[in-house]
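Undergrad: Provided below for reference: sequence and predicted model.
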Amino acid sequence: MPLDARIADVTDRIIDRSRDTRAPYLERMRKLAEEGPRRAHLTCGNQAHAYAAMGDDKDALVAARAPNIGIVTAYNDMLSAHQPFETYPQKLKDAARRVGATAQVAGGVPAMCDGVTQGQVGMELSLFSRDVIALAAGVALSHNTFDAALYLGVCDKIVPGLVISAATFGYLPALFVPAGPMVSGLPNDEKAKVRQQFAAGEVGREKLMEAEMASYHGPGTCTFYGTANSNQMLMEFMGLHLPGASFVNPGTPLRDALTAAAAERAAAITGLGNEYTPVCDILDEKAFVNGIVGLMATGGSTNLVIHLIAMARAAGVILDCSDFNDLSEATPLMARVYPNGLADVNHFHAAGGLAYMMGELLDAGLLHGDTLTVAGKGLGLYTQEPKLTDGTLTFEAGAGRSLNDKILRPVSDPFQPAGGLVELTGNLGRGVMKVSAVAPERRVVEAPAAIFHSQEDVKAAFKNNELNRDVIVVVRFQGPKANGMPELHALTPVLAVLQDRGHKVALLTDGRMSGASGKVPAAIHVAPEALDGGLIGKLRDGDRMRVDATNGVIEVLEEGVEARAPATPDLSANAHGVGREMFEIFRQAAGPATSGAGVVV
């Protein structure tokens, strides 16, 4: 099938926009690749330090004829998705040895759990942790002893940070190694119902705790379709995972086989062999377009809008919010996974999952099928599924059809003709809204504004019955320069209760919502942010506003707002406590959401 003209047009304009950055980036990578294996440039003393603790692998490392693979791990016990990585380094080393290679843990990177910090001050470090992860991975690889890299990361900021580092070391091959989702527990919609009941005072904390523990109950990613699982989808669509690796549960033989296969494949694609595949050649404009199409077809996380822009910049590719909007319009919504459906990611995977979806999108001309991947040339490889037969890993054709059309549908009969994201523009600036879980009749809200400077104040107003009406809740001074752009997911139960009471409700903020943003229309990532001169900083209680996802509009309807003096809240509390002191330089240097809200790119 020829490439859809709309996909081609967006790709062409990204290529054109990126000419001045992509070409110099590739030139740098080519020069670094021409220098040959990294270890060849180390002195004997340098190498002795690098190999001192490597035991039986020393001879192979000194000979420099076998590939040496650097492992960058985000293992910790705080993230259920990352806990399985505890045992991965030894598995990867053993697999490397079986194919005549060596592997070393190059370094660890921090990995915070947004589920723990939701609604807490620690969330103000969350977005900046992406840049810290990129920097930490850069330190790990700076030893210059590796021929390829394996990245162990799954969750929200971790994968984007690791991709930024991988792109920076783009002359090295890079594979991302997932751990898979936890098995299904309490259904996500039942958990959300209990959260709303607690917010409304209908149940106590004991009932809430029981529901939360039944939902988040074991190793693996949380099973809803938020940022963590959107990351896993993205790595397959962009060709950085092995085919079918994303949603295989931890602790299974197939998961172990895929982990070993990642090490084997990393060894095969170094510059010492015949299949040299530097990641700079994978992370091109087409790969990023494929990733965005996957995001739209699955109704994935709004956080990926910011992260994809930052990841792409590290590879010399310049994305704009309009690219997401236009690709969303071209891409049918094919999946219903919580919060835009009742199913979880395990159900989605069982229904045919990513292999089926990519096959459909390729057949419809909505993906670039000629991209380079870690598995080889062509995205068609990712329509295959991994199988374990008599202990041997093979890749076979997927089902070729949806096994549950309430969860996964073909391009010809999607849940909706356009994808899950809308760009919003107007006199308030630019923002985005995830609409895949928002009912069409709720996508346009015109109502008076209620202005807040913290989510705690919103919750207090709700408890005082001050929001029991049609309202657009504005939470400002939540951008990267103000306080690190925390997620405001703790507001979801409160706003959902108001909506369920029959009110027209929307959120507008220069902060973020969860990657699992739900049924309440939320205009987020508004830029310029309040602290950077955005008109959102001049709004007042009662201003008539319009949030319109149908026509892509965010605007204040009052006259003379531009002439007002901006609000000047006391933000000093954002500078101290839970490590925030150390991130003042990040707040000062952060770019706007429209350019990825980053510090290092």
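TA: Arrived safely, thanks for sending.

Undergrad: every contact and neighbour count from this point should use C-alpha atoms.
TA: OK.

Undergrad: can you give me the strands for the stretch 251-400 of the chain?
TA: 372-373, 376-377, 384-389, 392-397 (DSSP state E, counting those that start in this stretch).

Undergrad: mind putting those strands into TSV with mean neighbour count?
TA: What follows is the strands of the stretch 251-400 of the chain, written out as TSV (neighbours: other Cα atoms under 10 Å):
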stretch	mean neighbour count
strand 372-373	24
strand 376-377	16
strand 384-389	17
strand 392-397	14
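
Undergrad: before we go on, here's another structure to hold up against the first:
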Amino acid sequence: MSELHPVVAGVTERIAARSARRRTAYLERMTQAASEGPTRTGLPCSNLAHGFAACEPADKLTLRGAVKPGVAIVSAYNDMLSAHQPLAEYPARLKDAVRAAGGVAQFAGGVPAMCDGITQGRTGMELSLFSREVIAMATGVALSHEMFDGALLLGVCDKIVPGLLIGALAFGHLPAILVPAGPMASGLPNKEKARIRQLYAEGKATREDLLEAEAASYHSPGTCTFYGTANSNQMVVEVMGLHLPGASFVQPGSPLRRALTEHAGRRVVELTRGGTEYTPVAHVIDERSVVNGVVALLATGGSTNHTMHLPAIAAAAGIELTWDDFDDLSAVVPLLARVYPNGGADINHFHAAGGVQFLIGELLDAGLLHRDVRTVAGPGLDRYRGEPVLDGDRLVWREGPTRSLDTDVLRGVADPFAPDGGLRLVQGNLGRAVIKVSAVRPEDRTVLAPARVFTTQADFTAAFRAGELDHDVVVVLRNQGPQASGMPELHGLTPALGALMDRGHKVALVTDGRMSGASGKIPAAIQLTPEAAAGGPLARVRDGDLIRLDATRGTLEVLVGADELAARSPQDGPAADADWIGTGRELFTALRRGVGPADRGASVFGTLSTDGGPAPDSAGHGAERATARDPQEVTA
């Protein structure tokens, strides 16, 4: 059995040490919230009667008693999101499965689920990140009735899975299983879709050409097949032990998908306090499983959104995860997968090549994952080497693949695509940002060029079409952070920036916004904090200032003297509350005012510090870690 890698061990110890006070307090609260029997039995009779009034007679008898568990179903189902449309049929199947296992499942609540693909470049995207907090609160409302002994959380995409988990962790004394829907079948290859997008940006393809390509790519129920935040969610939570083994990437509508869904209903009953293996979610998500989630993200080149989502999830469990932890782990975790936008394959190709089971086996054998964790499948991550299959009508797990079936898509630790995880922390006199370099050529990772400053995507697009950017350039797009505009994703910049790069120019993007899993070949320093709207130095950058981005050395700086930069007045302030209206944005003003910085999870629920008080600002990070990226120098 492989020993744990010293950097993985050291980072985990560091997280545990800085989190000790808050983690202990959180676990004490969860212990107090737990009871020896179903909480609903302590409700006044009128309250309890309301809780089971609409149930079938047999289920009413079950819920009146103090022995059999009640299970909450919380779902992000809607017809508009292809990834969530399959969830329509889940509640009925889950109710039957829970009933067969001796419990009663009730649909406790729905949570919103918006699609970033639909809102890209629109004002609705400014609600996207805040929807995570709304989902968390809606999950809390669903579980607040004290009728339940466990929860089944139905969700797939972007903010939805993190929101469900944050909400569930407020009820961490309950077991919870995430129940996914799976990816759609492969359609138009992602590289071809990207090619047509770039042609359209250059005026060389028509809108009809573009729509035809997009419709051929996003064509049926199921998760979009590129490796964005939705599929990164599935990867991360499976490695964290929150899915059943092998559940992430089985396609909707298949017999195996149905069997896994039904087994989740039976399994959650076993995990309740009255079952055989009480496993509250507060103990599944601990420092070790959080590190496992980061490692899985890095090993597969996953979405940069998780540099915010994972800290926010960890904080909900009393754990403080920082960008320094991501950076140190990235230095020693090899890149084992090439899935678009980090390669030509889609998530179905990854799954067919060996998928999560091969990946977990490789990382465990290399000592890069914590093996001794609790999971919804039972103790120990080795269970997640197993591959689910149907033996007739019976769901069983067999030994998973021990070699990749396609080394262009998935490789072992001995022959990785890159020796590190491809995620960098860059910092300097502009602040701190993250950059995903797993899809960026080494020769493109350092850029020194004059800045061209924008405050809207529309202004950037106009300048590109007017030919004003046909030179080496660092595009600065500011006032895109959480306090300014809710931190919209900026996918729409990629085709034009890619076209400039293909013309032979040195190009980079620096922004306090985010790019998500669509980060591709363009070196993009994103989620810059402090953001311009909070007085960050980015607000003082002017057109023509030289900016140097060096992803290899981990630096980001504007080549302006400190005195001159400090003397400049901030430019281009964000929209006032009175102007931040339309598309429902005015309903989210309170969240905009209360949101924290990106490197603390961009959360409105508060952040952590080692003493339990307010978290330090971005400039206070990093004192406890090594400054070099040499793996031998990274210590606890």
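TA: Thanks, I have it. If you're wondering where the values come from, they're calculated on a predicted model, not measured in any experiment.

Undergrad: how about the strands of the stretch 251-400 of structure 1 in TSV, adding distance to G70 of structure 1?
TA: Listed next are the strands of the stretch 251-400 of structure 1 as TSV, based on distance: least, Cα to Cα, whole Å:
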stretch	distance to G70 of structure 1
strand 372-373	19
strand 376-377	21
strand 384-389	25
strand 392-397	24
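
Undergrad: for N483 of structure 1, which of those strands is the nearest?
TA: Nearest to N483 of structure 1, of all the strands of the stretch 251-400 of structure 1, is strand 372-373, at 37.5 Å by Cα to Cα.

Undergrad: what's that closest one aligned against in structure 2?
TA: Using TM-score structural alignment, strand 372-373 of structure 1 lines up with residues 374-375 of structure 2.

Undergrad: show me what that stretch is in contact with.
TA: The contact list for stretch 374-375 of structure 2, computed with Cα atoms under 8 Å, 6 or more residues apart in numbering, reads M240, G241, L242, T279, H283, V284, G380, L381.

Undergrad: how far apart are that stretch and its match in structure 1?
TA: Aligned to structure 1 and superposed, stretch 374-375 of structure 2 gives a mean residue distance of 0.3 Å (mean Cα distance after the TM-score superposition for structure 1).

Undergrad: so how far is that stretch off the chain centroid?
TA: Relative to its parent chain, stretch 374-375 of structure 2 has a centroid offset of 20 Å by Cα atoms, centre = their mean, to the nearest Å.

Undergrad: over to stretch 552-572 of structure 2?
TA: Using Cα atoms, centre = their mean, the offset of stretch 552-572 of structure 2 from its chain centre is 31 Å.

Undergrad: in that stretch, which residues are buried?
TA: Buried residues in stretch 552-572 of structure 2, counted by 16 or more other Cα atoms under 10 Å: G554, T555, L556, E557, V558, L565, P570, Q571.

Undergrad: going along the chain, name the helices of the stretch 401-550 of structure 2.
TA: Taking DSSP state H, counting those that start in this stretch to define them, one finds helices in the stretch 401-550 of structure 2 at 457-465, 482-485, 494-502.

Undergrad: tell me which of the ones you listed is the most buried.
TA: helix 482-485 (a mean of 25; mean count of other Cα atoms under 10 Å).

Undergrad: what stretch of structure 1 does that helix fall on?
TA: Using TM-score structural alignment, helix 482-485 of structure 2 pairs with 480-483 in structure 1.

Undergrad: likewise for stretch 104-124 of structure 2?
TA: Using TM-score structural alignment, stretch 104-124 of structure 2 pairs with 102-122 in structure 1.

Undergrad: re earlier: the match of helix 482-485 of structure 2 vs structure 2, average distance?
TA: Compared with structure 2, stretch 480-483 of structure 1 is 0.5 Å away on average (mean Cα distance after the TM-score superposition for structure 1).

Undergrad: now for the counterpart of K207 of structure 1 in structure 2: which residues touch it?
TA: Using TM-score structural alignment as the criterion, K207 of structure 1 maps onto D209 of structure 2. By Cα under 8 Å, 6+ apart, the contact set of D209 of structure 2 is I196.

Undergrad: D209 of structure 2 in helix, strand or coil?
TA: Secondary structure assignment for D209 of structure 2 (DSSP: H, G, I helix; E, B strand; the rest coil): helix.

Undergrad: please identify the buried residues of the match of stretch 104-124 of structure 2?
TA: 102-114, 117-122.

Undergrad: which ones among those lie within strands?
TA: T102, A103, Q104, V105, A106, G107, G108 (DSSP state E).

Undergrad: separation between the third one and L42 of structure 1?
TA: Q104 of structure 1 sits at a distance of 17 Å from L42 of structure 1 (criterion: Cα to Cα, to the nearest Å).

Undergrad: also the second one?
TA: Summarising the geometry, the distance separating A103 of structure 1 from L42 of structure 1, computed by Cα to Cα, is 18 Å.

Undergrad: dump the helices of the stretch 401-550 of structure 2 into CSV; add distance to L395 of structure 2 as well.
TA: Shown next, in CSV, are these (distance: least, Cα to Cα, whole Å):
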stretch, distance to L395 of structure 2
helix 457-465, 49
helix 482-485, 44
helix 494-502, 43
